[in-house]
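K.L.:
sequence first, predicted model second:
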Amino acid sequence: MGCTHNQPGGRFDPGLCEGNCPVCGATVGAPPGQPVAHHQRQGSLETCAGVGMPAN
């Protein structure tokens, strides 16, 4: 499928992507195989260790 926000007129919504962080499982703004964007684990103020790893 792919991220619908990459299509003309689409707005960015990470929930529309199918990629997940391999460390915390969060839905991220990247399709599978692409680097995970900066994000925080839910309930934490620290950056997740999965940043930059390929999304699942």
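P.N.:
Structure's in. What do you need?

K.L.:
from here on, just use CA atoms for contacts and neighbour counts.
P.N.:
Will do.

K.L.:
before we go on, here's another structure to hold up against the first:
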Amino acid sequence: MELATFVRGERSGTAGYYMLCNEEIRCNFRNGVDMKQLIDQYGLSMDSIRKIVYSRT
């Protein structure tokens, strides 16, 4: 019997939700929204926002 492997959060939909949120953050940043506004809007730290907008995914 073969066990299925799942990405963390894949079965509950959490992974997909965060992928969409991260893409929205990247899009906003590319369109001129500054990091301070993204921090306030999404409730994330500066470090988290930086990781999202500068990641290659």
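P.N.:
Nice, I can see it. Computed from a predicted model, the values in this text were never measured in an experiment.

K.L.:
and the TM-score between these chains?
P.N.:
The TM-score (TM-score structural alignment, normalised by the length of structure 1) is 0.27; 26 aligned residues with a CA RMSD of 3.9 Å.

K.L.:
what's around C27 of structure 2, how many residues?
P.N.:
By the measure other CA atoms under 10 Å, the count of residues near C27 of structure 2 is 13.

K.L.:
er, D40 of structure 2 actually
P.N.:
When neighbours are defined as other CA under 10 Å, D40 of structure 2 has 11 of them.

K.L.:
what packs against whichever strand or helix holds it?
P.N.:
Secondary structure from DSSP states H and E places D40 of structure 2 in helix 35-42. Packing partners of helix 35-42 of structure 2 (3 or more CA pairs under 8 Å, 6 or more residues apart in numbering; DSSP states H and E): helix 14-30, helix 46-54.

K.L.:
show me which residues of it are buried.
P.N.:
Under the neighbour-count criterion of 16 or more other CA atoms under 10 Å, helix 35-42 of structure 2 has 35, 38-39 buried.

K.L.:
that helix versus helix 14-30: what angle between them?
P.N.:
Put simply, helix 35-42 of structure 2 runs at 150 degrees to helix 14-30, going by axes from the mean of the first three to the mean of the last three CA atoms, to 10 degrees.

K.L.:
what angle separates helix 35-42 of structure 2 from helix 46-54?
P.N.:
Using the same axes, to 10 degrees: helix 35-42 of structure 2 against helix 46-54 is 100 degrees.

K.L.:
give me the nearest residue to N22 of structure 2, chain neighbours excluded.
P.N.:
I52 (6.3 Å; CA to CA, 6 or more residues apart in numbering).
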